Structures are given as structure tokens and as C-alpha cells.
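# Sequence unavailable; structure follows:
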């Protein structure tokens, strides 16, 4: 059974004069996580400029969908108005890059520099945060203070309630940070308590391997008090070796032998928990990668051991890089991983073996080209979105993989029919589905 729903936007936030010359409207559905009860939390960014550039609006918000697909409420994380010099009207002091549903049902919203903001499950507001002092301007920031006071760039929960974390370090030769240390926290993250993260792997270790570039700094970078490796806080001089980048290169996984720390890109949407002791860690060439660039969806265990990778879709016409189809989603309860790019849908088992591939060269699966996987529901349903049309598609994955092809083909056909019906009912402008009934809370 398939289900297609519109990803509606709150009309009270949107600009009205959007039909004339110069008008611009951009909507990005960044990421999604699903609670054990089946509630879906979607992070969305909206940017609009009205006709004639008279008005401008930028908003970041979280929408909560009940298991039946109904919209339960929204929380506005950031709102600003104006063109050029925008006036911030409220919200968080930084851009949120990712979200995670914690074992207690609350949300952890994370930023690139390691700040974490905790939000209650009902989206009523923030209940705590971890980060550095924001009383100074960006160019006066104490990067080390933010690293010591923050928690993680990215968090994922395991089936047993542990937290898989990617912790940032100071960027080499810069004022910013880089996600680098991968670890596990056994205890809960709360407003009062920041658990210790046991570091099991580093993406890059300066001087490790035949690399000339540096991803993170050794000089002027702090040890991180909420982490531990070899009995001491992790950081410069105390990181797991060899790095994941070196191991992947030496094993020839995905042909990434050509990667260097200066060219290893970070993709939130592909860091996943595949089992209690098995995690997907992506490595992609950058900058300016193309379909022949190297990449790997590496698999590590909870001790940091590289145990393999998801059998690569390949490079060239099968590469996920054209169109930036980097996302992987997982169903830990069933030990499955999914990926969709312009060449088709891929499914793997917990050992990284390819179980199925549905190619878009076949007419029945051509519609996969337009879809992006976002998450898996507790019952195994694969949740995808169609970004350019603002639609969400649920596909119930069958237990018998022999039925996968027919189920997906029928879901895609039903999606097209439902999309056309919704368009007639809602009459959206530029595929913007607008509503004003769901509760809307501002920070």
C-alpha cells in the first residue's frame, strides 16, 4: 500500500506578492527523523523574495506529522524579513543542519559547530542547549570554547538507545570547525547532563596516511572534555588511528584511493545506524565532484572497526553524485539500507550485500529519478519526498523481496494519480501547498 501527502507550508509566514517579475520562492526539506511511535519530524527551510524585490522572508521550521499522516503542529526555529539586510524576528541564533529523535522522544537539533538545542516532542519550544558563548560577533568567536561547550554535529539513535555522534574539531587553517570524531554515548543527552562520548573512529588524522592536506588542526585546537579515547579526552594527539579515510583507501573500498583530507566531503543524510553495532559512514570526493569521482558508504562496527561497505552502485551512470543523491536511509529492525539516485533504487542487508536494484531504465521505475529517501518508519515503511513538487510518498516494503518490484511500481503509479488529484483539489501555485490550520509556535 502506498500513500502520497502534500508537504504543506504555513500561509501566515509566506509572502503574498509572488506572481510578478523578480519573485523567488525556494523550499528545501532538509531532513527527517521518525520517533518509535511513528511521529515524523521534518526540518524545512523557506526563502522568498516578492515581485520587484519589495519584500523578503527566510524561515526555518520543524513540522510534526502523526503516523496517520496528519499534521500535528509546527515550530518556527528562525524567521527574518527583508531584502539584503534582513531583520531577524526571533528564533535560534544559528542555522540548524540536522535533527534526531532522542530515546525519550525529545528532539536534538544540531548545528555544524557542535551546538545542540533540545526541543520537546510536542514542539512547544526548547528545553535546553549545549554550546559556547554567543554574546560576541562571528569574527570574535572563541572556537575552542564552542567546541568544549558543544556536543555533536550529528546524532543518531541506536535500537538500544545509545547515541551515535559525530563530534567536530577545529578546522585546519581556519576559524571554523570540521566534523571528524565518531563515537558512542551510552547515557541520555538532557538539558542537565551531557553524556561522555566514547570516540571509536576519526574520519581524518593529521599526518595519517600519504596525504598532504589537513582536515583538522593539531595546533590551537582543544581536547574535548565530553569525549574519551584511551582514558583521556579526545583531540589533538589523542585520536583513534588509522583514520577511516586511510583504511578505506588502503582497502580500496569504492575506489576512494584518490581521496585526501582536503577533498573529503560530509553528508549528513548518509550517516545512519544499520544495526545496534553497525553504522554507515559516507566518504565523498570534493570539491566539484562528478560522476567519476570516488566515494564509499563505509560500514564500521561499535568498536570503530571497518567491516566493509555498502556494495557500491558504481560510478559513471550509476553514481549518486549527479543531482546530489547522497542520501541513505536504514531500517535497523530489519537490517536493511536503501538508496535512490537517478539510476534506480538500491537495497542492502546489514552486511552491505546488495539485495535488490530497481533500475530507472525500466519504465515502471522511471519515477524514482524524482524521489529522495528521507527515513524509515518503525513498521519498515520507506518514506520518500518529491522535492520539486513538495510531496511525501510512503511505500510499504514487502518481506518477500520477490514482491519488491511490483510493489514499488504500483506505488509510483499511484503516486502520479494522487499527485494529479491533489493538484486539482488544492490548485497550488508553483507546487506550494499552503494551509493555516495546523498549530504554529514561534521560538
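That came through, no problem. Please read all numbers here as calculations on a predicted model, not as lab measurements.

# Every contact and neighbour count from this point should use C-alpha atoms.
OK.

# check contacts around the nearest residue to residue 310 once chain neighbours are set aside.
Nearest in space to residue 310, with sequence neighbours left out and distances taken as CA to CA, 6 or more residues apart in numbering, is residue 352 at 4.1 Å. For residue 352, the contacting residues are 299, 308, 309, 310, 311, by CA atoms under 8 Å, 6 or more residues apart in numbering.

# this is the comparison structure:
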């Protein structure tokens, strides 16, 4: 943990210069997707930058061209960037990026220090800890061409690592219901001592199916590394009942969870996991829509739910805040949305609720919850000021409210210190000190 609890989420100066991006101008954007911290004190953040103007289509001037790229930035214990890996755009020599861009990228640091970046619909890439090299890639190309996607070599749409080194994953399937393309559908787990490494596509054991409507599947849709009872998952050979069927049992109306979505699972330990399920998103009026945070064990059995939230007063659909994170070393889970910050113990009991309607916690509406750290901190990102805030979580969750209030008060002081060093323009922190690698 740094002495300054805030960390600026930086942009490489070389990228800004090559694309001739003026931080003071509109028409471009920067967004943070996910972050993961290591026990040694480093933090990896995956983010994206891009520019799009309809009138710029076909432009040849780099200052006018549209662009989009992703970046993984490694920050040292002092909060300063050490290295950056750019991907999702052509390399300087014109060759394609070795890392599939995908959507909704997330990071995991494997037990040997390798960084895994995964994205929907199901691509995974292994990158060296210094971000200089791609060690392995299992892509699942995405787009409108379903047959192109089927020719990919997927691994997982997301990966989390438990204390024992097990991989908690979501994998995607084709042939679901009447939808085209691949969609996250299987919650799966690796066994201890089975590392994910180049040349070693760790087998995953399916714990749960989200949507069991798989009548359109064929042998071409089976993935050998995702198994259930010693055979690849496919068609009716899968965990049953489905998550959709399980959460629908307690719904007020049979169709409440029709076409629901699967959130990213979080590990409460080596053998207990939070699996979020969210009702269908409508074009308007989503507040009050159903959601459930299930607790599953490592055999796929339901062990309860994270209790205590009201579907309207605590709705994650306001602002679409669908992230649930967990601290697997201390067995507790957290969720932040526009209405509050919530914390649970492993038995599903709500232990702390900080309403953003109360002045000390109102500033939380500007933050996104990204992850927990091995040191027991919450990693929050300010959506407009692009700063990472570390919030220490006390051993007793009853003291979390005071810790959050203190961290929010210290945020302004930490921000002021970084402003003196960087002089940001429109809250964009441009850095020229980190080594940049084009992957």
C-alpha cells in the first residue's frame, strides 16, 4: 500500500503524441475497465482510449483519424507507472495486435506472476509480468460473423484466482436460445496445482450453467477444456438446474428472470463463490428490476445468497453498476452502486450499508468498484477524475463505514499532491516515464 491512497490512472505520452490527442479537446475518451493488485504492492490496470468522429472516417492525418486501443498499465508501490502494454491496435510496423481486443476486459495475476487478460466473448491472453511479451493467446474473435467466431480457440471470458491458485472462470457458448454468437454461460473452476501456462490449457470443471436453452448446439460448439463429469459441456450434458431456473423459483412472476444476464463471479475463498444474476435490461425504467447474488460452493451447490438488498432502494440498475467483488483471504463480499456501498460476510449476512444519500458517503456516486487487493483494500476508480482510490477494510466490517469516510476525506489531499506533479488537463494524467510495449 502506498503512503498516498490515490493513484493517477495515466495515459502514455507517446500514444497521445502519435494520435495527436489534445487533452483539452472533446471528441475522444478514456475509460478504466478493471484493476488487480499483487501481494508485492504492484497494481495492474486495464483501460481504453479512443476517438471517433463520423466526419473523420477515411482521414489520413493522425490528428484527425479515429482510433481505439486498450492498455494495461503496471503501477509500482509508489503509485507511479512502470510499464504499459498497448493492444487492440496495429503495431508500429503495421502487423496486427497479438491480443484480441474483445469487450469488457478483466485482469488476473496468476501464481507465477503472469498477467492474464480476458475479454468477452471468450478470449484469454497471457502476458509477462513486465508487460513486454505475449506468452500465449487463446482468441475468440468477436463481431457479426458467427462462423468466424466459431473458428477461434477460446479459453475464458473472465478469470479470478483463489488463494490456492484455482481459476474461477466464466466461459462462453454458442447456440444459446435464439441468439447469435457466443455468450458467457458457464461458471467453471480449475483444480489446485493445474497452472495456466503457455502450452497448458488448464481444464475447467463446470459448476453451473446460466442458460440451459441449448437446442441449437452441435458438436462444433463443444470446448474440450470445459468439462462436466469427464466430458465436454454441450447440449443437455451440463450442470442442472440452470442458474436462471434457480433464481426464478423465488421470483414473484415466472418471467422475471427471462433473458437474464450472468455477472462476473467473485471468489469468497477456494470453495465458495458469489455468482450475480441480473434481470433483463429494458430500454427505460430498469430501477426495481430483479437481481440475485447467489452463493455457490466448489461442487456447484447453492449455499445461500447475499441478503439484505431491496430491489428498488438498492437497485444496481441505476447507472448499471453490476460489479460484485470479494476478498477470498478474509471471506467477505462487496458491491457499490449509485445508492450505496454494501459489505457481506461469507454466510450472506449484510454487515455494512453506506447510503449515498448520507453526506459522508455521497462522493461514492462518482466511483466504480473495481476489485479488492490481497492486503484487504477496496480498489475504486473515479470515473471523471481518473484516479484510483485504495480504501483499507478493517478486520471487523462494523468499522468499514468509518474507514470509507476517512478514505473519501483523504482523496482530495492525495489528488492535490498528484496535480502538482502531473498538471493534468481535464483530469487526464499524461505520463512519459513508463516503458511502453506494443503487443
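That came through, no problem. Owing to the predicted nature of the structure, the values given are computational and were not obtained by experimental measurement.

# Any idea what the TM-score comes out to?
The TM-score (TM-score structural alignment, normalised by the length of structure 2) is 0.87; 420 aligned residues with a CA RMSD of 2.8 Å.

# Looking at the contacts of residue 352 of structure 1, which are in strands?
299, 308, 309 (DSSP state E).

# What lines up with the second one in structure 2?
Pointing back at residue 308 of structure 1 there. Residue 308 of structure 1 maps onto residue 304 in structure 2 when the alignment is built from TM-score structural alignment.

# what about the counterpart of residue 113 of structure 1 in structure 2, how many neighbours?
Matched by TM-score structural alignment, residue 113 of structure 1 corresponds to residue 121 in structure 2. Residue 121 of structure 2: 30 surrounding residues under other CA atoms under 10 Å.

# circling back: so the match of residue 308 of structure 1 makes contact with residue 295?
Yes. Look at residue 304 of structure 2 against residue 295 with CA atoms under 8 Å: they come within range, at 5.1 Å.

# Name the SS class of residue 413 of structure 1, please.
helix (DSSP: H, G, I helix; E, B strand; the rest coil).

# Next up, the contacts around it.
Applying CA under 8 Å, 6+ apart, the residues near residue 413 of structure 1 are residue 364.

# any idea what it aligns with in structure 2?
Match for residue 413 of structure 1 (TM-score structural alignment): residue 409.

# Tell me which stretches of the stretch 201-350 of structure 1 form strands.
Secondary structure of the stretch 201-350 of structure 1 (DSSP state E, counting those that start in this stretch): strands at 224-229, 232-234, 264-265, 272-275, 278-285, 295-301, 306-309, 328-331, 336-341, 344-349.

# Which one of the ones you listed lies nearest to residue 379 of structure 1?
Proximity to residue 379 of structure 1 (CA to CA) singles out strand 328-331 among the strands of the stretch 201-350 of structure 1, at 8.9 Å.

# List the residues that contact the most centrally placed residue in structure 2.
In structure 2, the centroid-proximal residue (CA atoms, centre = their mean) is residue 106; its distance is 4.0 Å. Going by CA under 8 Å, 6+ apart, residue 106 of structure 2 touches 33, 34, 35, 46, 117, 118, 119, 158, 159.

# Specify which member of those residues is nearest to residue 378 of structure 2.
residue 35 (10.6 Å).

# Give me the aligned partner of the closest one over in structure 1.
Aligned partner of residue 35 of structure 2 by TM-score structural alignment: residue 32.

# Residue 49 of structure 2 too?
Match for residue 49 of structure 2 (TM-score structural alignment): residue 46.

# That match against residue 24, yeah?
No. Contact criterion CA under 8 Å: residue 46 of structure 1 and residue 24 do not qualify, at 10.6 Å.

# These two - which one has more neighbours?
With neighbours defined as other CA under 10 Å, residue 46 of structure 1 and residue 24 compare such that residue 46 has more, 18 against 15.

# for the more buried one, helix, strand, or coil?
Residue 46 of structure 1 ends up strand, using three-state DSSP.

# so who does it touch?
Residue 46 of structure 1 touches 25, 26, 27, 28, 57, 58, 59, 60, counting by CA under 8 Å, 6+ apart.

# same thing with residue 321 of structure 2?
336, 337, 338, 368.

# Quick one: map it onto structure 1.
So residue 321 of structure 2 corresponds to residue 325, using TM-score structural alignment.

# gap between that match and residue 278 of structure 1?
For residue 325 of structure 1, the distance to residue 278 of structure 1 equals 22 Å [CA to CA, to the nearest Å].

# got it, and residue 166 of structure 1?
Residue 166 of structure 1 is 15 Å from residue 278 of structure 1, by CA to CA.

# Over to residue 31 of structure 1?
Taking CA to CA, one finds residue 31 of structure 1 at 21 Å from residue 278 of structure 1.

# Pick out whichever of the two has more residues nearby.
residue 278 (23 against 20).

# show me what contacts the match of residue 35 of structure 2?
Taking CA under 8 Å, 6+ apart as the test, what residue 32 of structure 1 contacts is 40, 41, 42, 43, 99, 374, 375.
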